[in-house]
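In: Here is a sequence together with a model predicted from it:
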Amino acid sequence: MNTVLHKASTRGHVKHGWLDSYHTFSFANYYNPNRIQFGVLRVINDDTVDVGQGFGTHAHENMEIISIPLEGELEHKDSMGNIARIKAGDIQVMSAGTGVYHSEYNKNHDRTVQFLQIWIIPNQQQVEPRYDQISIADISKENQFNQILSPNVDDQGVWIHQDAWFNLGQFALATDCQYQLHSEYNGVYAFVIEGNAVIENQELQKRDGFGVWGRNTILIKADKDSKILLMEVPMNQ
């Protein structure tokens, strides 16, 4: 078994006035040669956007971009003609493919927006850009992990162009779980959104990240009032 631990306090951090952002992996002006990616998991940005502010129109290509709001709501506009608001309890996916422009704004004037922006390197290049969002509150049950993303169009949750599976668990009670990986070539990166957990005997706190590979199953002990995101991804591009 191989592991990597990224404590919350060791993340890259930037504050641009309207944006307060923590980077698990190298991003923009934050560069750490030992923290480029975990397999095909390239970016985990933990962003807080101030009232009435946001990201202006900018371009992406050949990347699977997943947004998970934690508090508040964010307005999305893109060059495919989509205009939508995503809020806590939703998940959004955008396959940038051959190229797409989009913007993200907090249109509220009374509260900030907190969201995770996650980038996955796709297994297909130059695909037709696409956008989707769903309410994961509609498919989630407490005290267990619920699949919110997969490579399969007909599966529960959204889908992306990669052999990756995301599971989100919200635990009102202390719970022991076992996660079964889909492939021996995959690893799991756990991100503790809230609370505390013990994963393969490693104690984790809020916003800690922990990667595990070289195992078929992973043991997780989630504390009461914790929220944990598991991202299973191929370890080789």
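Out: Cool, got the structure. Numbering: from 1, shown residues only.
In: going forward, measure contacts between C-alpha atoms and count neighbours the same way
Out: Fine.
In: what's the residue nearest the centre of the chain in contact with, if anything?
Out: Nearest to the mean C-alpha position of the chain, by CA atoms, centre = their mean, lies residue 118 at 4.2 Å. Residues counted as contacts of residue 118 (CA atoms under 8 Å, 6 or more residues apart in numbering) are 41, 42, 43, 44, 45, 65, 66, 67.
In: count of neighbours near the second one?
Out: It refers to residue 42. Counted by other CA atoms under 10 Å, the residues lying close to residue 42 total 19.
In: ok, now residue 97?
Out: Counted with other CA under 10 Å, residue 97 comes out at 20.
In: what does the one 5 residues further on give?
Out: Around residue 102 sit 20 other residues, with neighbours defined as other CA under 10 Å.
In: Quick check: closest non-adjacent residue to it.
Out: residue 78 (3.9 Å; CA to CA, 6 or more residues apart in numbering).
In: quick one: the one you found from residue 13, how far?
Out: Separation of residue 78 from residue 13 (CA to CA, to the nearest Å): 27 Å.
In: what residues are up against the residue nearest to residue 102?
Out: 100, 101, 102, 103.
In: and those, which are buried?
Out: 100, 102, 103 (16 or more other CA atoms under 10 Å).
In: what's around the residue nearest to residue 161 when sequence neighbours are not counted, how many residues?
Out: Excluding the flanking residues, the one nearest residue 161 by CA to CA, 6+ apart is residue 122, at 5.3 Å. Per other CA under 10 Å, the neighbour tally for residue 122 reads 23.
In: follow-up on the earlier one: make a markdown table from the buried ones among the contacts of residue 78 and add secondary structure and distance to residue 133 to it.
Out: What follows is the buried ones among the contacts of residue 78, written out as a markdown table (DSSP: H, G, I helix; E, B strand; the rest coil; distance: CA to CA, whole Å):
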| residue | secondary structure | distance to residue 133 |
| --- | --- | --- |
| 100 | strand | 16 |
| 102 | strand | 15 |
| 103 | strand | 16 |
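In: Out of those, which comes closest to residue 49?
Out: residue 103 (12.9 Å; CA to CA).
In: For that closest one, which non-adjacent residue is closest in space?
Out: Per CA to CA, 6+ apart, closest to residue 103 is residue 57, 4.4 Å.
In: buried sites along the helix or strand that the one you found is a member of?
Out: Using DSSP states H and E, residue 57 falls within strand 54-60. For strand 54-60, the neighbour count (16+ other CA under 10 Å) marks 54, 60 as buried.
In: okay, now the one to match up with it:
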Amino acid sequence: MITLRLATERGHANFGWLNSYHTFSFGHYYDPKHMGFSALRVINDDSVHPQMGFETHGHKDMEIISLVTQGTIAHKDSAGNIRELPAGEYQLMSAGSGIFHSEFNASDTEHLKFLQIWIQPNSLGGAPGYQQKSFGEAEGFTTVITPDGRDGTLQIKQDAALIQLVLDQEKSATWTADSKRRYYIHVVAGTLLLEDEIVMQQGDGAKIEHLSSIHFEKQSDHLKVILFDLP
């Protein structure tokens, strides 16, 4: 079963310095039909003006993933991490028992665009953690996040995985799924034909349940998708 979530139907908040589209209920946007999916709680598509950003604020018991699509994030947190996150790199911050952080646009001239993703952990408390890594733009599927951090992936406190799919030279790819698990896909760039029948554009998402395989076919020169494997 596939349930489509169109980009044009997402929640929207514009604060001047921040323009954000919410796949699931967040902040002032509330829709009881879109409260999350499995352990996936937030996908915010954020655009931040130059020299602006999120002032220091706290989180607890949440796995927070950022993927920059344009520009660079300047990150600072109460665990002592002071880092820059450029376009294409993944950041995973485990809030654990509590962490304070700020995220700013590192540029004086360019807008920052990034996906902010929250996944609920399966264990509470513990020391906060910070991980950051580039996984490049290799053709096909690249596993980015896993529960055990295997093969150089970022490690998350949940029975979940994040997989990146890039199609440039190849036309299509198929992911072998577990029909007992749930999957969510989000189109980062390009146009996707899902399961030979559903056309999806940038910002569109889809809940996937009870399928043993997921077929992706690009309908543009370049396609980038993130796939969540969820309990």
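Out: Cool, the structure landed. Treat the numbers as computed from the prediction; the structure is a model and nothing was measured.
In: just to revisit the earlier point, name the next helix or strand following the strand holding residue 57 of the first structure along the chain.
Out: That would be, after strand 54-60 of the first structure and using DSSP H and E, strand 64-71.
In: how far apart are the helix or strand following that next one and its match in the second structure?
Out: Counting by DSSP H and E, the element after strand 64-71 of the first structure in chain order, helix or strand, is strand 73-78. Superposed on the second structure, strand 73-78 of the first structure shows a mean distance to its aligned partners of 0.4 Å (mean CA distance after the TM-score superposition for the first structure).
In: still on that earlier bit, map the residue nearest to residue 103 of the first structure across to the second structure for me.
Out: For residue 57 of the first structure, the aligned position in the second structure is residue 56, judged by TM-score structural alignment.
In: Okay, that match and residue 103 of the second structure: tell me how far apart.
Out: 8 Å.
In: How many neighbouring residues does residue 21 of the first structure have?
Out: Residues near residue 21 of the first structure, counting by other CA under 10 Å: 20.
In: what's the counterpart of it in the second structure?
Out: Match for residue 21 of the first structure (TM-score structural alignment): residue 20.
In: how about stretch 224-231 of the second structure: buried residues?
Out: Of the residues in stretch 224-231 of the second structure, those buried (16+ other CA under 10 Å) are 224, 225, 226, 227, 228, 229, 230.
In: sorry, that was for stretch 79-94 of the first structure
Out: 85, 86, 87, 88, 89, 90, 91, 92, 93, 94.
In: which one of those residues sits closest to residue 176 of the first structure?
Out: residue 89 (23.5 Å).
In: how about the closest one, what does it touch?
Out: So residue 89 of the first structure contacts 68, 69, 70, 135, 136, 137 (CA under 8 Å, 6+ apart).
In: Just the buried ones among those, please.
Out: 68, 69, 70, 135, 136.
In: For the first one, which residues are in contact?
Out: When you say that, I think you mean residue 68 of the first structure. Neighbours of residue 68 of the first structure in contact, by CA under 8 Å, 6+ apart: 88, 89, 90, 91, 92, 115, 116, 117.
In: Need the max-distance pair from these.
Out: 89 and 117 (14.4 Å).
In: burial measure for residue 201 of the second structure, as a count.
Out: Residue 201 of the second structure: 19 neighbours (other CA under 10 Å).
In: when you align them, which residue in the first structure goes with it?
Out: By TM-score structural alignment, residue 201 of the second structure lines up with residue 205.
In: Just confirm that match contacts residue 190, I think it does.
Out: No. Under the criterion of CA atoms under 8 Å, residue 205 of the first structure is not in contact with residue 190, lying 11.2 Å apart.
In: counterpart of residue 232 of the first structure in the second structure?
Out: In the second structure, residue 232 of the first structure lands on residue 229 (TM-score structural alignment).
In: same thing with residue 197 of the first structure?
Out: Under TM-score structural alignment, residue 197 of the first structure pairs with residue 192 in the second structure.
In: quick one: contacts for its match?
Out: Here residue 192 of the second structure is in contact with 198, 199, 200, 201, 216, 217, 218, 219, 220, 223 (CA under 8 Å, 6+ apart).
In: please redo it, this time with the cut-off set to 10 Å
Out: Residues in contact with residue 192 of the second structure (CA atoms under 10 Å, 6 or more residues apart in numbering) are 167, 172, 198-202, 204, 216-220, 222-225.
In: Tell me the buried residues within the residues you listed.
Out: 167, 172, 200-202, 204, 216-219, 222-225.
In: Tell me which entries of those lie within strands.
Out: Mapping those onto strands (DSSP state E) picks out 167, 172, 200, 216, 217, 218, 223, 224, 225.
In: CSV for these, including distance to residue 26 of the second structure?
Out: Formatted as CSV, these follow (distance: CA to CA, whole Å):
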residue, distance to residue 26 of the second structure
167, 31
172, 34
200, 23
216, 29
217, 31
218, 30
223, 27
224, 25
225, 22
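In: Distance of the closest residue in space to residue 175 of the second structure that isn't next to it in sequence relative to residue 63 of the second structure?
Out: The shortest distance from residue 175 of the second structure to any non-neighbouring residue, by CA to CA, 6+ apart, is to residue 214 (5.1 Å). Remark: distance between residue 214 of the second structure and residue 63 of the second structure (CA to CA) = 26 Å.
In: Compare those two (neighbour count), which wins?
Out: residue 63 (24 against 16).
In: Alignment lookup: residue 155 of the first structure to the second structure.
Out: Counting by TM-score structural alignment, the partner of residue 155 of the first structure is residue 151.
In: returning to what we had before: I'd guessed the residue nearest to residue 161 of the first structure sits against residue 97; true?
Out: Yes. Residue 122 of the first structure is within contact range of residue 97, at 8.7 Å (criterion: CA atoms under 10 Å).
In: if I look at these two, which residues touch both of them?
Out: 62, 63, 64, 161.
In: of those, closest to residue 33 of the first structure?
Out: residue 63 (20.7 Å).
In: In contact with the closest one, which residues?
Out: 42, 94-99, 119-127, 129, 160-161.
In: Quick check: the nearest residue to residue 76 of the second structure once chain neighbours are set aside vs residue 95 of the second structure, distance?
Out: Nearest residue to residue 76 of the second structure, sequence neighbours excluded (CA to CA, 6+ apart): residue 82, at 4.5 Å. According to CA to CA, residue 82 of the second structure and residue 95 of the second structure sit 16 Å apart.
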